[in-house]
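Asker: Below is the sequence, then the predicted model.
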Amino acid sequence: FDPGKWTVCQSRFDDDPGGAQYCYIHLNITAGNDFFTVGACVPDSCSADDLNRLPALNVSKSLHLPVDYQRGLIADCTAASYDIPWGTWVFVSVYIVLISLLVAGTLLDAQLSHNIFPFLNRGSRNQGYGEIVGINDSDEKESLITRKNEKLEDKHSSLAVRLLLSFSFTYNYSRLTAPSPPGSFDALNGVRVIAMMFVVVGHTFYFLWDTMAIMNFQTVAETAKLFRFQIVVAGFYAVDTFFFLSGFLVAYLFIKELKSKGMSVKTMVMFYFHRFYRLTPSLIMGMFFFYLITPYWSNGPCSSRNL
């Protein structure tokens, strides 16, 4: 893969939009993949068919490939689209709303807990969120968090306040950092987090390779032999570890729930529904972010809008 001088070609296009265009030239072989890809800056009047017939691009002969380049050569002069689709605007709007709710909920929680805006209090009572100092015991901390969480569900509280407090960063952080109940597998959860970090690192390097953003393949091959690079090479085993621990923990919690509630159709339906609504929103937001936002982070020959 040789993208050529994409910046130079783009600057000529900016100076004279009708003067130059950037094209990709692929040499396809029977394997079905793009074996050889180069970038070319050609006049705007040229089409993809014109490039396919250029005898100067005799790449099959220079590579000593038994392929007729006139049949295996495919040019693509599709210009990158700079128009932002409506789906991106909708997704950005949703993100702005969520961030606004997070900020508003955090400020409301701080006001109810610590009265950071005294002029808004106007002599009303503290709503049960008094600041407590000198708590060191983990059990007392857990009881305080429990009492605060129960306060959010007070029937006398308005629905709008409870809904807004559910977006509070401090409230959710206190729940995440609360002491684990007896019988929890903290060690296994920790190993699963470490395995997930290995998976993320491995996929990061894999995507770099897959998007052809790496030019020095020989250096990459030598780097893969280093000891410190084995965290990437052995990423496949981290995937197995992550899936095994995730399945084990889910099975353990489900069996524990069956012992207390018994087997029933409702239990099975709620089990699958809980897994669905717990994971699907995060997956959808991640997919939309990847496909609708990340293409506008970069602009170049390896950008998803140009490939």
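Answerer: Received the coordinates, thanks.
Asker: rest of the way, CA atoms for contacts and neighbours
Answerer: Noted.
Asker: What segments of the stretch 51-200 of the chain are helices?
Answerer: Taking DSSP state H, counting those that start in this stretch, the helices of the stretch 51-200 of the chain run over residues 59-62, 69-72, 86-114, 138-152, 159-165, 169-176, 186-210.
Asker: Now do the buried residues in the third one.
Answerer: Pointing back at helix 86-114 there. Neighbour-count burial for helix 86-114, with 16 or more other Cα atoms under 10 Å as criterion, is recorded at 91-92, 101-113.
Asker: and G39, which of the helices of the stretch 51-200 of the chain is closest to it?
Answerer: Closest approach to G39 among those (Cα to Cα): helix 59-62, 13.0 Å.
Asker: And for the closest one, what's in contact with it?
Answerer: Under the criterion Cα atoms under 8 Å, 6 or more residues apart in numbering, residues 27, 66-69 lie in contact with helix 59-62.
Asker: Which secondary structure state is assigned to V42?
Answerer: strand (DSSP: H, G, I helix; E, B strand; the rest coil).
Asker: how close does it get to F36?
Answerer: For V42, the distance to F36 equals 19 Å [Cα to Cα, to the nearest Å].
Asker: now do D186
Answerer: From D186 to F36 the distance is 50 Å (Cα to Cα).
Asker: Return the residues in contact with F91.
Answerer: For F91, the contacting residues are 288-289, 292, by Cα under 8 Å, 6+ apart.
Asker: want to try JSON lines for those residues, with neighbour count as columns?
Answerer: Output for the contacts of F91, formatted as JSON lines (neighbours: other Cα atoms under 10 Å):
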{"residue": "F288", "neighbour count": "16"}
{"residue": "F289", "neighbour count": "16"}
{"residue": "L292", "neighbour count": "19"}
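Asker: Just confirm S45 is within a strand.
Answerer: No. For S45, which was evaluated using three-state DSSP, the result is coil, with no strand membership.
Asker: How many neighbouring residues does it have?
Answerer: 10 (other Cα atoms under 10 Å).
Asker: before we move on, what about A40?
Answerer: 20.
Asker: Okay, one more to line up with it:
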Amino acid sequence: MKTINSFFVFFLILFFFQSTFASEDCLAGIIAVFTNSTDPLDLQLSEATARKLGNYGDYDLCRELQAEKKARYCLLEGDMMYSPQIGICAPYVCNETSLAKAAKKLAPLLHIEVPGKIIADCSEPKKIDGGGIAYACVLCLIALFVVLGTSIQYFFIENRWVLFGEKHDAPQKEKQIQVNDNDEESSSLSGFVTSSSSLSESKPILKNENTKSKFESNPFSIFLLQFSLIKNLRRLNFYNPNSFHILDSIRTISMFWIVLGHQYEFLRFTTKRPEVFNQWVKEFPYQIIGGAEFAVDSFFFMSGFLVTYYIYKELKAKGKMNFLLYLVHRCLRLWPTMIFGILFAWKILYYMGSGPVFTTFQNRMDNTCKKYWWTDVLFINNYYPTDYESQCLGQLWYLANDFQMHFFTPLFVYVFIKSKKYSWILIGALFAGSFAYLISMTIIHNFPADPLTQDLDFHHLIYSKPYARLPAYLVGLCLALLLTYPKFQNLFTFKIKPLFRYAMYCAIFATTFALVFSTYGLMKSDGKSWNQAQNTIYVSFSKFFWAIAVGMIVFLALCNYGGPIKQILTHRVWAPLARLTYGVYVLHPSIIIWWIFNNRSSFFAYKIKMIWLYCAFLVFSYIASLIMNVMIESPFMNLEKLIFKRDKKKTN
């Protein structure tokens, strides 16, 4: 009753400020709604309007009235980041300006603090535009390619002994075909060439090999075969026993961790009771959530390790490297999934849903992606736009960093081949420069070590900048260079003394445990228990030591140490999951945000629900990535290999 009286007072006072509003009809209509009006429409408007901050009211009822041009659903919120919102079902004559002015004038009278200005959003859900239709048509065309390519491979190649009139009782499997799959898949987030591999498969073979299907030599059929589900699912499940399988498990587990961290990051600002999250993060087990940002450093480590390993092999084998081709390959590897991921969020999820805050999602995607999509494609989005909130897809900052680090890696490897001494001096100087930058920025801006209280300045100056994320990448680079020394040429038989080996096990456990859980006391004190020196040390060196720990895990596994844990982490089950990592990284934030903005009411968080939501987000992200992989990622990788393979033949 007290709440209703407050609202009555709110809108009664509103009457005395009517000269400041653009529409007196709007004012009169609002007063009628919140007084004891017996008008059926006023009662419906009152029923559909929220009574507390953080509530959205009855969105569906108000939208029904809006369809009849009797009401208008609006959201009131502050212009500060993550300001609380309230849903208002206003008379149809109202507009955004009148509602915003009313709320700003009268909020102090109701003892509501509103820093900055109040924004009223009365926009209606947008309908699909030409870009969305074009993107849908492209997806349908690609789906057609998948169907045709799969049909050609299954009917005219795999089973041609029946279709071409030469009947056999069963496929003859006495001969093995060596298929040069050239998987070229790395265990960095986005993937990179590591080495060629051959896949030995048993396939139906014609007794007369001269009766080769015309589909295997027709250019258009060859093009369609790159989209074949059979080909791409085999590639997804391919297991090369000579690969770095320990990286597959690290890659997959790190991706699981990132999804967990993003789930809590996004939901804690949209829940009905944010203080619940603030209490959870003070519990010891929940330090794992804040530690999820270390998973990104695992990817930087793997990226540095793999690209350095490949470039060294290339330069040692050929004595030179085509730098332009190296960059072209990198772009062609990243662009298809990235671009289709951007368009998926902007042009598909953008129209798939409704709800009180769904138009907020639509407006944000439309405004940011229209202006800045090209910065993602050019890998400069970690510098421009300077405001992280203005990026089209915020998670793509990693790809920009990764590309920029890859750009300079050939120089380090080239110097290493020419002079190991000067290369280590150069790498040491880069470590020193990065640490100096981290220390100075943390001291100047007094950045906290608590990952949940780090603001946009921290993200802009440290989190998204390559010179701040460089140490983890350089650790991977250093490990790859160390493995080129003669002493480590045959790692599988390399012996490590038991005492030293167990010391490494202890160091790995102590380092990872300390880095993740040392913030427990800090979180319990709301970030006040650490002084500036402690914050500076943690911010500046924690990611470096994390990469060192991951590097020791990789080194021990490559040396065939680790016992049962090594057997689990190198099992072949990780390989297909690892190949889906890039798609999951690009797509999962959009899936989580899409779910949030489709809610009809504020989200109420409790632990069991969060576990179920995490499982749902993870499964749907991997399903979406699987579809993306077989329709976009793998076919375009196949086409790239086909094009460069033919160009190579022409050159020769």
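Answerer: Perfect, thanks for sending it. Everything quoted here is computed from the prediction, not taken from an experiment.
Asker: Considering the contacts of F91 of the first structure, which are maintained in the second structure?
Answerer: For these, the aligned pairs still in contact in the second structure (both residues aligned by TM-score structural alignment, their matches' Cα atoms under 8 Å) are 288, 292.
Asker: from the contacts of F91 of the first structure, which is closest to S304 of the first structure?
Answerer: Distance to S304 of the first structure across the contacts of F91 of the first structure (Cα to Cα) is lowest for L292, with 10.8 Å.
Asker: Show the contacting residues for the closest one.
Answerer: If you count contacts by Cα under 8 Å, 6+ apart, then L292 of the first structure has 87-88, 91 around it.
Asker: so what corresponds to it in the second structure?
Answerer: Mapped onto the second structure by TM-score structural alignment, L292 of the first structure lines up with K347.
Asker: thinking again about what came up before, would you reformat the contacts of L292 of the first structure as CSV and include distance to P118 of the first structure?
Answerer: Shown next, in CSV, are the contacts of L292 of the first structure (distance: Cα to Cα, whole Å):
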residue, distance to P118 of the first structure
G87, 42
T88, 40
F91, 36
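Asker: related to what we said a few turns ago, of D186 and F36 of the first structure, who's got more company?
Answerer: Each of D186 of the first structure and F36 has its neighbours counted (other Cα under 10 Å); F36 has more, 16 against 11.
Asker: and the aligned partner of M270 of the first structure in the second structure, how many neighbours?
Answerer: In the second structure, M270 of the first structure lines up with L325, judged by TM-score structural alignment. Here the count is done by other Cα under 10 Å, and L325 of the second structure has 11 residues near it.
Asker: L325 of the second structure sits in which helix or strand?
Answerer: helix 323-343 (DSSP states H and E).
Asker: List the buried residues for that helix?
Answerer: Applying 16+ other Cα under 10 Å to helix 323-343 of the second structure flags 329-330, 333-338, 340-343 as buried.
Asker: from these, which single one is nearest R646 of the second structure?
Answerer: Using Cα to Cα, the shortest approach to R646 of the second structure within the buried residues of helix 323-343 of the second structure belongs to H329, at 14.9 Å.
Asker: What does T37 of the first structure correspond to in the second structure?
Answerer: Using TM-score structural alignment, T37 of the first structure sits opposite Q85 in the second structure.
Asker: Look up how far T337 of the second structure lies from its match.
Answerer: Distance, Q85 of the second structure to T337 of the second structure, by Cα to Cα: 35 Å.
Asker: repeat for F269 of the second structure
Answerer: Taken as Cα to Cα, the span from F269 of the second structure to T337 of the second structure is 29 Å.
Asker: show me what contacts the match of M270 of the first structure?
Answerer: Per Cα under 8 Å, 6+ apart, neighbours of L325 of the second structure: none.
Asker: Recalculate using a threshold of 10 Å.
Answerer: Neighbouring residues of L325 of the second structure by Cα atoms under 10 Å, 6 or more residues apart in numbering: 331, 644.
Asker: Please tell me how far it sits from F407 of the second structure.
Answerer: Taken as Cα to Cα, the span from L325 of the second structure to F407 of the second structure is 12 Å.
Asker: Tell me which of the helices of the stretch 51-200 of the first structure sits nearest to D2 of the first structure.
Answerer: So among the helices of the stretch 51-200 of the first structure, helix 59-62 is nearest, using Cα to Cα, at 12.7 Å.
Asker: how much does the closest one stray from the second structure?
Answerer: Compared with the second structure after the fit, helix 59-62 of the first structure shows a mean deviation of 3.3 Å (mean Cα distance after the TM-score superposition for the first structure).
Asker: Please pull up the equivalent of D297 of the second structure in the first structure.
Answerer: In the first structure, D297 of the second structure lands on D240 (TM-score structural alignment).
Asker: Correct me if wrong: its match contacts A195.
Answerer: Yes. D240 of the first structure is within contact range of A195, at 8.9 Å (criterion: Cα atoms under 10 Å).
Asker: which one of those two has more residues nearby?
Answerer: A195 (21 against 13).
Asker: What is the aligned counterpart of that one in the second structure?
Answerer: Using TM-score structural alignment, the partner of A195 of the first structure in the second structure is S254.
Asker: My read is that its match contacts F301, right?
Answerer: No. Applying Cα under 10 Å as the test, S254 of the second structure and F301 come out as separate, 11.8 Å apart.
Asker: shared neighbours of those two, which are they?
Answerer: Listed as contacting both S254 of the second structure and F301 by Cα under 10 Å, 6+ apart are A295.
Asker: contacting residues for S202 of the second structure?
Answerer: S202 of the second structure sits next to 171-178 when contact means Cα under 10 Å, 6+ apart.
Asker: now do Y252 of the first structure
Answerer: For Y252 of the first structure, the contact set (Cα under 10 Å, 6+ apart) comprises 246, 258.
Asker: Tell me the residue in the second structure aligned with it.
Answerer: By TM-score structural alignment, Y252 of the first structure lines up with Y309.
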